[in-house]
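Trainee: Fold the following.
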Amino acid sequence: MQPVLMLCPGLMSDAAVWAPQVQALSAKFDCVVVDYGLRHSLADMARHVLATAPADHFALAGHSMGGRVALEVMRIAPERVSHLALLDTGIQPLAVGTPGATEKAGRLGLVAVACDHGMRAMGQQWLPNMVHPDVRGSALFDTILDMLVRSSPEQFAAQTQALLSRPDAAPVLPIITCPTLVLTGEQDLWSPPEQHAAMAQKMSAAVLSLIPHCGHMSTLEQPDAVTRAMLAWLQR
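Mentor: Below you'll find the predicted structure:
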């Protein structure tokens, strides 16, 4: 039986966000992409991962919001995770004061656009700053946008609620001792390299990987580089 690799997608993402890695890794790993349904807290999503995963050990990777879900898995049951990968993600809770209010207003504004005008209209506003400038207007941009459109306004609202109520994950980092990959795009404006470098320093077995010419959607923007980093991580 092959070892299991649980793959947690990010906001509004489905199995397509991990498709290049699943294709490359499935010869050696049983790759399972998590579906969050309408769960509206990161803790509930993490419990769903644990209920879906094997009872013993499994490898775990999360992209963006999925990285935060993976950290909640580590908070609940670190002994079950053999390897951890955190891609284009973060650990901070919603900021207090004006910064937090600004983020909340922006996220809820996008939910309103999705409900009133549809997911495509919302995605056309949200996606350009999530990718490297060279991706904008490309076939890949359209592919990612199509993925967002497959999500529903109800799913988007539930995941937005989960992110707005996200806990502080900083206390989780020191307890992580398994082989860990911390990866982000060098041009990721939402989850920048310096944020990931700080995260990696707080984990005893973390390796930092910065992907050139890459924004937030690293698994699709630079799939070969991400897959190589994941293969090296899984072999540790």
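
Trainee: alpha carbons only for contacts and neighbour counts from here, please
Mentor: Fine.

Trainee: ok now do the closest residue to residue 89 other than its chain neighbours, which residues does it touch?
Mentor: In space, and not counting its chain neighbours, residue 89 is closest to residue 64: 4.3 Å by C-alpha to C-alpha, 6 or more residues apart in numbering. Residue 64 sits next to 9-11, 86-90, 216 when contact means C-alpha atoms under 8 Å, 6 or more residues apart in numbering.

Trainee: Buried among those? Need that as a selection in ChimeraX.
Mentor: Buried residues among the contacts of residue 64 (16 or more other C-alpha atoms under 10 Å), as a ChimeraX selection:
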select :9,10,11,86,87,88,89,90,216
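
Trainee: Would you mind giving the contacts of residue 64 as a markdown table with distance to residue 29 added?
Mentor: Shown next, in a markdown table, are the contacts of residue 64 (distance: C-alpha to C-alpha, whole Å):
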| residue | distance to residue 29 |
| --- | --- |
| 9 | 17 |
| 10 | 21 |
| 11 | 24 |
| 86 | 18 |
| 87 | 19 |
| 88 | 22 |
| 89 | 23 |
| 90 | 26 |
| 216 | 25 |
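
Trainee: Another sequence for comparison is provided below:
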Amino acid sequence: MRLYTRSAGEGLPVVLLHAFPLSSAMWLAQREGLAEVCKVITPDLRGFGGSVLGGDDPSLDVMADDVVRLLDSEGVDRAVVGGLSMGGYVTMALCRRHPDRLLGVILADTKAGADPEAARSNRERIAAAVLQEGASVLLKELLPGLVGQTTVRSRAMVFGRVRGLVQSAPPTAAAWAQRAMAGRPDSFDTLRAIKTPVLVIVGEEDEITPPAEADAMVEAVPDGRLTVIEKAGHLSAIEQPEAFNRAVAEFVAELAGGSAPRG
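Mentor: Coordinates of the predicted model:
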């Protein structure tokens, strides 16, 4: 299958995996803002942003293997790999399946626990509904929780951009991804086994994967640091890109042997 990717900059390769149900377009501010400190690679996960969905059964492992094939095609042996929300789930799957490809890990606005039964059932309900009714289901069911209250109150342009990204989600990809996320395992053992440094980022207003989830991940990893981004919700990279980029740049500098402080 083909995985669309967009790259910017030179230096340490940093792969950023997008949230559900968005595309790599969410990383525009990161491609621009981080290009001076690293090579930013922002693929579209299968089915999103023009990439091919293919015929595989829904699985985050499939997505993780896609990312490794992308690294191979780019000639990248090891990279810093990170993701936000669903992208974080894919990152943890990659940590589990391909730990030798990692220089560092970034987990943003995501969580390590598996879905309880009620959440899995709700994902299946949304998957079925989006196939019948289209992206309007995602706007109604998901959009209200994707950004923080500060963004809702005072950043109309940001909220409008997020709405447009959600509205652009292909229904078949959205349904496939919901089912993939529903089937994901608990990843706390995966976190405990990570041998590289880990940066955990969370928006202080994130109600989908709140700061308590971030705290639990930092406690699980052997070498972790936490950055809480003020006045941001679940899409912290879009809502507060400067703060997000600063945290990533400091982490990358640390990995590259710089003296940046831990977040």
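
Trainee: got a list of what the residue nearest the centre of the first structure touches?
Mentor: Computing the C-alpha centroid of the first structure and ranking residues by C-alpha atoms, centre = their mean puts residue 63 first, at 1.9 Å. Residues near residue 63 of the first structure by C-alpha under 8 Å, 6+ apart: 8-10, 86-89.

Trainee: can you tell me which of the residues you listed are in strands?
Mentor: 8, 86-87 (DSSP state E).

Trainee: Pick the one among the residues you listed closest to residue 157 of the first structure.
Mentor: Distance to residue 157 of the first structure, by C-alpha to C-alpha, is smallest for residue 8 among those, at 18.0 Å.

Trainee: Tell me how far the equivalent of that closest one over in the second structure lies from residue 116 of the second structure.
Mentor: Using TM-score structural alignment, the equivalent of residue 8 of the first structure in the second structure is residue 17. Distance, residue 17 of the second structure to residue 116 of the second structure, using C-alpha to C-alpha, to the nearest Å: 24 Å.

Trainee: the more surrounded of these two?
Mentor: residue 17 (30 against 9; other C-alpha atoms under 10 Å).

Trainee: Double-check the more buried one against residue 82; I have them as touching.
Mentor: Yes. Counting by C-alpha atoms under 8 Å, residue 17 of the second structure does reach residue 82; the two are 6.2 Å apart.

Trainee: any shared contact partners between these two?
Mentor: The contact lists of residue 17 of the second structure and residue 82 share 88, 91, where a contact means C-alpha under 8 Å, 6+ apart.

Trainee: helices or strands up against the longest helix seen in the first structure?
Mentor: In the first structure, assigned by DSSP state H, the helix with the most residues is helix 97-117. For helix 97-117 of the first structure, the packing partners by 3 or more C-alpha pairs under 8 Å, 6 or more residues apart in numbering; DSSP states H and E come out as helix 119-126, helix 153-164.

Trainee: Rebuild those as JSON lines, extending it with distance to residue 78 of the first structure and mean neighbour count.
Mentor: Below are these laid out as JSON lines (distance: least, C-alpha to C-alpha, whole Å; neighbours: other C-alpha atoms under 10 Å):
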{"stretch": "helix 119-126", "distance to residue 78 of the first structure": "33", "mean neighbour count": "18"}
{"stretch": "helix 153-164", "distance to residue 78 of the first structure": "21", "mean neighbour count": "20"}
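
Trainee: any chance of the ones you listed in CSV, with distance to residue 182 of the first structure too?
Mentor: Rendered in CSV, the data for those read as follows (distance: least, C-alpha to C-alpha, whole Å):
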stretch, distance to residue 182 of the first structure
helix 119-126, 24
helix 153-164, 20
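
Trainee: And those: which comes nearest residue 53 of the first structure?
Mentor: helix 153-164 (20.9 Å).

Trainee: and that closest one, how far from the chain's centre?
Mentor: 14 Å (C-alpha atoms, centre = their mean, to the nearest Å).

Trainee: which stretches of the first structure form strands?
Mentor: Going by DSSP E, the first structure shows strands at 4-8, 30-33, 58-63, 81-87, 180-185, 206-211.

Trainee: looking at these, which is closest to residue 129 of the first structure?
Mentor: Nearest of the strands of the first structure (C-alpha to C-alpha): strand 180-185, 12.8 Å.

Trainee: The closest one aligns to what range in the second structure?
Mentor: The aligned range for strand 180-185 of the first structure is 198-203, by TM-score structural alignment.

Trainee: That stretch vs the first structure - mean distance after superposition?
Mentor: Once the two are superposed, stretch 198-203 of the second structure sits an average of 0.7 Å from its aligned residues in the first structure (mean C-alpha distance after the TM-score superposition for the first structure).

Trainee: And the contacts of that stretch?
Mentor: With C-alpha under 8 Å, 6+ apart as the criterion, stretch 198-203 of the second structure contacts 104-110, 210-211, 214, 217-218, 221, 223-236, 244, 248, 251, 263.

Trainee: Residue in the second structure paired with residue 220 of the first structure?
Mentor: So residue 220 of the first structure corresponds to residue 238, using TM-score structural alignment.

Trainee: ok, that match - contacts?
Mentor: 26-27, 29, 158 are the contacts of residue 238 of the second structure under C-alpha under 8 Å, 6+ apart.

Trainee: returning to that earlier point: show me what counts as buried in the match of strand 180-185 of the first structure.
Mentor: 198-203.

Trainee: Which one of those residues is nearest to residue 93 of the second structure?
Mentor: Out of these, the member with the shortest distance to residue 93 of the second structure (by C-alpha to C-alpha) is residue 198, at 14.6 Å.

Trainee: Residue 250 of the second structure pairs with which position in the first structure?
Mentor: So, by TM-score structural alignment, residue 250 of the second structure is matched to residue 232.

Trainee: cool, residue 121 of the second structure as well?
Mentor: Under the alignment (TM-score structural alignment), residue 121 of the second structure pairs with residue 105 in the first structure.

Trainee: Residue 103 of the second structure too?
Mentor: In the first structure, residue 103 of the second structure lands on residue 82 (TM-score structural alignment).
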